[in-house]
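K.L.:
Build me a model from this:
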Amino acid sequence: MPEVNGSSPSASEFDAVVIGSGFAGLYMLYLLRKNGFKVREFEAGSGVGGTWYWNRYPGARCDSPSVHYSYSFSPELEQEWEWTEKYPRQPEILRYLNHVADRFDLRRDIQLETRVTSATYSETTNRWLIETDKGDRVAAKYCITAVGCLSAPSKPSYKGLDSFKGQLYYTAEWPHQEVDFTGQKVGVIGTGSTGIQLIPQIARQAAHLTVFQRTPNYSLPARNRPLSPDEQAQFKATYPQIRQANRESFGGFTVDPVGKPASVFSLTEEERQQKFEQGWERGGQTMMASFTDLTASLEGNKYAADFVRSKIAEIVKDPEIARMLMPDDHPLGSKRIPIDTEYYETYNRDNISLVDIRKDPIEEFTPGGLKTKEHEYNLDAVVFATGFDALTGALRRINITGKAGLTLQQKWAAGPLTYLGLQSAGFPNLFIITGPGSPSVLTNMPVAIEQHVEWIAGCLTYLREQGIQTIEPDDEAETNWVAHVNEVASHTLYPHANSWYLGANIPGKPRIFMPYVGGLGNYRKLCDEVAANGYEGFKLF
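P.N.:
As a prediction, this is how the structure comes out:
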């Protein structure tokens, strides 16, 4: 049996098994252990960090400000850690999570390099049997998945891929050693959030970079910068107020808007343009936060979308390249909006080409590169920035079997079904951290994670105190919640895009809008009310 931080496991039965050691898994382990539960945590990687362990590609960076993208459970941790930039880079976030693991002595209960392959519920013992690729068989009363919303990479299958003699790289499985593209002809497939971060970095190294784009994306400037000592001191002095505002906010962090947020229709054209310009200059999500109706009104959204397209035309010198980079098939914000550093400016370099693979699709790889329908490209390396099977992919890759032999894959065949995004009926004592049907990917993730982890820990403590053995959603409550999630989404512009929020990037995946759009603050209140009412909507036995 694999070693756990240097020693073999002494027992095969636990109160809880946690799957994953990123932001969610580390805090879940900390809180359960603090509450007296015996826990084993399994992590597929050779280190902790989750998303930030796997995604090491050049330019990898968080799009939430560092002061918000951190734990709030320990005032001591808040005071001792100093973030260096407004938007932290991957290495800094990974150092932070390793510091957390060490500071709170979490590693002794984490089994690394161990992937959970199945979790099977026994109706006889009311226990989950968890099996791993290392041969472990562990029983636990509770199984808690902290597998992440964006952790199952999408790997397109192309004819001839195995014949390619160059190097293939997947951004979500980036090598731990530095990759040097100097002097190489490089191809990047994908212009989502990852591609937008990656492309400027590779363009600075490569002899030539060819970007293969299916769908252009709106991107806003990050305006990243180092944090001054005065700013760090101010954050540390006001963390309680910052955290409380985050918990009550719609998206898990607060953004200072340009003036008072207003309807696009309440302003004159000159006022509207001035507000757009100021938001663009401030960077990040400021522009979006400065208006009240950009995600609800298609007509209002067009003003903002036109503004971003005008900025692309202003920045990119080649009019044809600028046109190719302008989104025209979805409203601004209906897909996750990347924030970038010199993404559009990169296309002014003389060593970059842009290929529209909607018009000229990739047909096959060759030993020396790849062929599209109309052209052939000689390449030394190809980077896949092709996204994830979001929200459900990592769960579906574990063979999870609940009552009466029902698998999660079977139950979710037409789309995920959950109550509050926390549990799915027919799978007692199985908890999902930031699962489909919760705000999750529409928020600043650490705040959403903390809310779920604290709710689950409180629930398990309540069950223990009351002598209750199992908890699972009532079928009606689950049905009503799924309907509510869909109904709320229907009042927004999110369903107008073929995005990964709906699973549209994965062939054959059901088109269901998966996250909850009602806002994290409102969702928190709903969850608290459910718990206060004796876990209303759940069946307790």
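K.L.:
use CA for all of it now, contacts and neighbours both
P.N.:
OK.
K.L.:
Quick one: end-to-end length of stretch 366-380, please.
P.N.:
In stretch 366-380, first residue to last residue: 11 Å (Cα to Cα, to the nearest Å).
K.L.:
distance between the helix or strand encompassing residue 531 and the chain's centre?
P.N.:
Following DSSP states H and E, the helix or strand that holds residue 531 is helix 520-532. Centroid separation between helix 520-532 and its chain, computed with Cα atoms, centre = their mean, to the nearest Å, is 22 Å.
K.L.:
Can you name every helix or strand that it contacts?
P.N.:
Packing partners of helix 520-532 (3 or more Cα pairs under 8 Å, 6 or more residues apart in numbering; DSSP states H and E): helix 229-248, helix 445-466.
K.L.:
Just the residues contacting the shortest one, thanks.
P.N.:
This points to helix 229-248. Contacts with helix 229-248, where a contact means Cα atoms under 8 Å, 6 or more residues apart in numbering, come from 67-68, 72, 78-79, 82-83, 252-254, 447, 520-522, 524.
K.L.:
Now for the residues you listed: which two are most distant?
P.N.:
The distance between the two most remote of the contacts of helix 229-248 (Cα to Cα) is 30.7 Å, for 82 and 522.
K.L.:
tilt between the helix holding residue 531 and helix 229-248?
P.N.:
Here helix 520-532 runs at an angle of 50 degrees relative to helix 229-248 (axes from the mean of the first three to the mean of the last three Cα atoms, to 10 degrees).
K.L.:
Other residues contacting helix 520-532?
P.N.:
247-252, 420, 438-439, 443, 448, 451, 455, 459, 536-537.
K.L.:
Doesn't residue 370 lie inside a strand?
P.N.:
Yes: counting by DSSP: H, G, I helix; E, B strand; the rest coil, residue 370 is located in a strand.
K.L.:
I'd say it and residue 381 touch.
P.N.:
No: if you go by Cα atoms under 8 Å, residue 370 and residue 381 don't touch, sitting 10.5 Å apart.
K.L.:
For residue 507, grab the count of nearby residues.
P.N.:
By other Cα atoms under 10 Å, 9 other residues sit near residue 507.
K.L.:
and for comparison, fold this next one:
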Amino acid sequence: MAQARPDFDAVVIGAGFSGMHALKSLRDRLGLKVRVYEAGETVGGTWYWNRYPGARCDSDSYIYCFTWDRQLLQDWEWSERYPEQPEILRYLEHVAKRHDLKRDMRFNTRVTGAEFDEANDLWTIHTNQDETVTARFLITAVGTLSHRNIPQVKGLDRFQGRWYHTSAFPKGGVDFTGKRVAVVGTGATAVQAIPVIAQQAKQLTVFQRTANYCVPARNGKVDPEVVAARKAEYDDIVRRIRESPFGQEHYPIPKSVFDVTPEERERIFDAMWDKGGFAFWIGNFQDMLSNPEANEICADYLRRRIRRTVKDPEVAERLIPKSHYYGTKRQPLDTNYYETFNKDNVLLVDAKTDGEIEEITERGIRAGGKEYEADIIVFATGFDAMTGPLKALNLRGRGGRKLEEAWQDGPHTYLGIAVAGFPNLFTITGPQSPSVLTNMPAAIEQHVEWVTDCIEAMRKEGRRRIEAESEAQEAWGRHVNEVISGTLFPTANSWYMGANIPGKPRTFLPYLDPAGLGGYRKRCEEIAARGYEGFALA
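P.N.:
This next block holds a predicted model:
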């Protein structure tokens, strides 16, 4: 019986870093016919949608980029250590034009569903433009933080002012001049936005549910000599970040917090604080995230820094976390975040001391029985991370089973890249992969390269179908949970654990390889070398 011929070899959902690289790799390296669908009006993904004030990357710019275009590594000049959203979007537009990617992309088009045709080993994909196409492979490049979480607060529909989620700001921005602004949330996004909004707003009221430990970004221009030195050794840099624990040039100190004297510890902490960036989080003592006593030593240093910066002792105490270990939540990098609370026009409303948000009124927000008036509300409330964007695609695998059903109690994947019961589906930086615990472009490149190699091997051997085996998937899930159970991460009510979404199963969503991103890369390479062990090929 003749097999149906697909419209495309592969359909990719999303045109951010992941989707752009997937298209480039599959089309130009393997010669496949590829179609990319993107809900936005251009490339960018995260950097198209997140236009809030102060939005910028928090990995150093020299590694927050594609490393497969070696000439562009030499030619492109970043303006700062952590470029802002418009500059990153310009970079991605430049890459798209440089490699003629847009000709195979369809913008303003959202995938509304897809089902696997077992008889023909094809995916049938539907869009909101009344288009239906078939493809041998379906590749999700939807991002880990793209399904926005808008809290279900009573009364939002009657608010007389304007409100925005940070990932849905208007293109021209918002003028906060002379306005009373309320920001709901104090996570990494809010930490970037609050200092910028405070410079414009007449009054800024920050609603905090859980305080966060912040460390300084130390953003600014990069010394031209440093830039030149990095460009001269880019081959070594690329190798290092691929082999590194977190896709960055930060490495844990290979000793315990207690192996050094208090004086030496203080010098080390001061050096990391002055350096800025993620050094204090992922370049700290090796037992910081596994030993509560070691963690307390590190957290105490940060608490002292907060108290030293915030002038009002009561406000300082409210800004100090009380409910989680340091580092078990996403690390925000700040530029004048704590200093902002010294301003006369900034008020902190803390859920634990002032009361939870009760409702949105016509004129603002009511919390703890008190109304706080606002002209504009900004929800910096994050996302239904990792699983949310994939469930929203309405995918149906073998037997018509929905991904949402398969993941009722949390994600089940093999390597974070494939799902049993969903043949020929690859999830770029999916749940149970290193993804959000790394420099994302480094994790993305590893997945795209592995998927490309896999499809190339299948084509050479005349294979039409690949699917994760249930046993391998279950073993991977056990491994992910065993590894993380040896750390302090599960103790926190973080979005890493799905705790920010009411009713979401509590489970660790990414993967923390004991040997880091480099160890995960090696593991994936070994599985491929053993004939794609844990996968069924047909």
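K.L.:
that older thread, which of the contacts of helix 520-532 of structure 1 ranks first by neighbour count?
P.N.:
The member of those surrounded by the most neighbours (other Cα under 10 Å) is residue 439, with 30 neighbours in all.
K.L.:
Could you identify the longest strand within structure 2?
P.N.:
Scanning structure 2 for the strand with the most residues, using DSSP state E, yields strand 132-140.
K.L.:
so that one corresponds to what in structure 1?
P.N.:
Aligning strand 132-140 of structure 2 against structure 1 (TM-score structural alignment) gives residues 137-145.
K.L.:
Against structure 2, what's the mean shift for the matching stretch, could you check?
P.N.:
Superposing on structure 2 and averaging over aligned pairs (mean Cα distance after the TM-score superposition for structure 1), stretch 137-145 of structure 1 comes out at 0.3 Å.
K.L.:
contact partners of that stretch?
P.N.:
Residues outside stretch 137-145 of structure 1 that contact it (Cα under 8 Å, 6+ apart): 12-20, 25, 119, 126-131, 395, 429-433.
K.L.:
Filter the residues you listed down to just the ones in strands.
P.N.:
Using DSSP E, the contacts of stretch 137-145 of structure 1 in strands are 13-19, 119, 127-131, 430-432.
K.L.:
Please enumerate the strands of the stretch 351-500 of structure 1.
P.N.:
Taking DSSP state E, counting those that start in this stretch as the test, the strands found in the stretch 351-500 of structure 1 are 352-356, 362-366, 369-372, 376-378, 381-384, 399-401, 430-432, 471-473.
K.L.:
Quick one: closest of these to residue 55 of structure 1.
P.N.:
Nearest of the strands of the stretch 351-500 of structure 1 (Cα to Cα): strand 381-384, 12.3 Å.
K.L.:
Residue 217 of structure 1 -> structure 2?
P.N.:
Aligned partner of residue 217 of structure 1 by TM-score structural alignment: residue 212.
K.L.:
Its match contacts residue 185, doesn't it?
P.N.:
No: contact criterion Cα under 8 Å: residue 212 of structure 2 and residue 185 do not qualify, at 10.2 Å.
K.L.:
burial of the alignment partner in structure 2 of residue 509 of structure 1, as a residue count?
P.N.:
Using TM-score structural alignment, the partner of residue 509 of structure 1 in structure 2 is residue 504. Residues near residue 504 of structure 2, counting by other Cα under 10 Å, number 16.
K.L.:
what's the nearest residue to residue 504 of structure 2 once chain neighbours are set aside in contact with, if anything?
P.N.:
Once flanking residues are discounted, residue 504 of structure 2 sits nearest to residue 498: 6.0 Å by Cα to Cα, 6 or more residues apart in numbering. Residue 498 of structure 2 is in contact with 384, 385, 504, 505, 506, 507, 508, 509, counting by Cα under 8 Å, 6+ apart.
K.L.:
got these as TSV, with secondary structure and distance to residue 135 of structure 2 columns?
P.N.:
What follows is the contacts of residue 498 of structure 2, written out as TSV (DSSP: H, G, I helix; E, B strand; the rest coil; distance: Cα to Cα, whole Å):
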residue	secondary structure	distance to residue 135 of structure 2
384	coil	28
385	coil	27
504	coil	32
505	coil	32
506	coil	34
507	coil	32
508	coil	32
509	coil	28
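K.L.:
Going through these, which ones are buried?
P.N.:
Buried members of these, scored by 16 or more other Cα atoms under 10 Å, are 384, 385, 504, 506, 507, 508, 509.
K.L.:
any idea what sits nearest the fifth one, other than its immediate chain neighbours?
P.N.:
So the one you mean is residue 507 of structure 2. Here the residue nearest residue 507 of structure 2, using Cα to Cα, 6+ apart, is residue 497, at 5.0 Å.
K.L.:
swap in residue 382 of structure 1?
P.N.:
Of all residues not flanking residue 382 of structure 1 in the chain, residue 187 sits nearest, at 4.6 Å (Cα to Cα, 6+ apart).
K.L.:
Check the contact between that neighbour and residue 383; I expect there is one.
P.N.:
Yes: contact criterion Cα under 8 Å: residue 187 of structure 1 and residue 383 qualify, at 6.1 Å.
K.L.:
For the two, indicate the residue with more neighbours.
P.N.:
More crowded of residue 187 of structure 1 and residue 383, by other Cα under 10 Å: residue 187, with 28 against 22.
K.L.:
what do we get in structure 2 for the more buried one?
P.N.:
Looks like residue 187 of structure 1 aligns to residue 182 there (TM-score structural alignment).
K.L.:
And residue 430 of structure 1, by the same measure?
P.N.:
Under the alignment (TM-score structural alignment), residue 430 of structure 1 maps onto residue 425.
K.L.:
quick one, what contacts its match?
P.N.:
Per Cα under 8 Å, 6+ apart, neighbours of residue 425 of structure 2: 137, 138, 139, 140, 418, 419, 467.
K.L.:
Check the burial of the second one by counting its neighbours.
P.N.:
Right, the one you point to is residue 138 of structure 2. As a burial measure, residue 138 of structure 2 scores 26 neighbours (other Cα under 10 Å).
K.L.:
doesn't residue 167 make contact with residue 384 of structure 1?
P.N.:
No: Residue 384 of structure 1 lies out of contact with residue 167 (Cα under 8 Å); the separation is 11.0 Å.
K.L.:
Report the aligned residue range of structure 2 for stretch 292-308 of structure 1.
P.N.:
Aligned by TM-score structural alignment, stretch 292-308 of structure 1 falls on residues 286-302 of structure 2.
K.L.:
Give the buried residues for that stretch.
P.N.:
Under the neighbour-count criterion of 16+ other Cα under 10 Å, stretch 286-302 of structure 2 has 286, 287, 288, 289, 290, 294, 295, 297, 298, 299, 302 buried.
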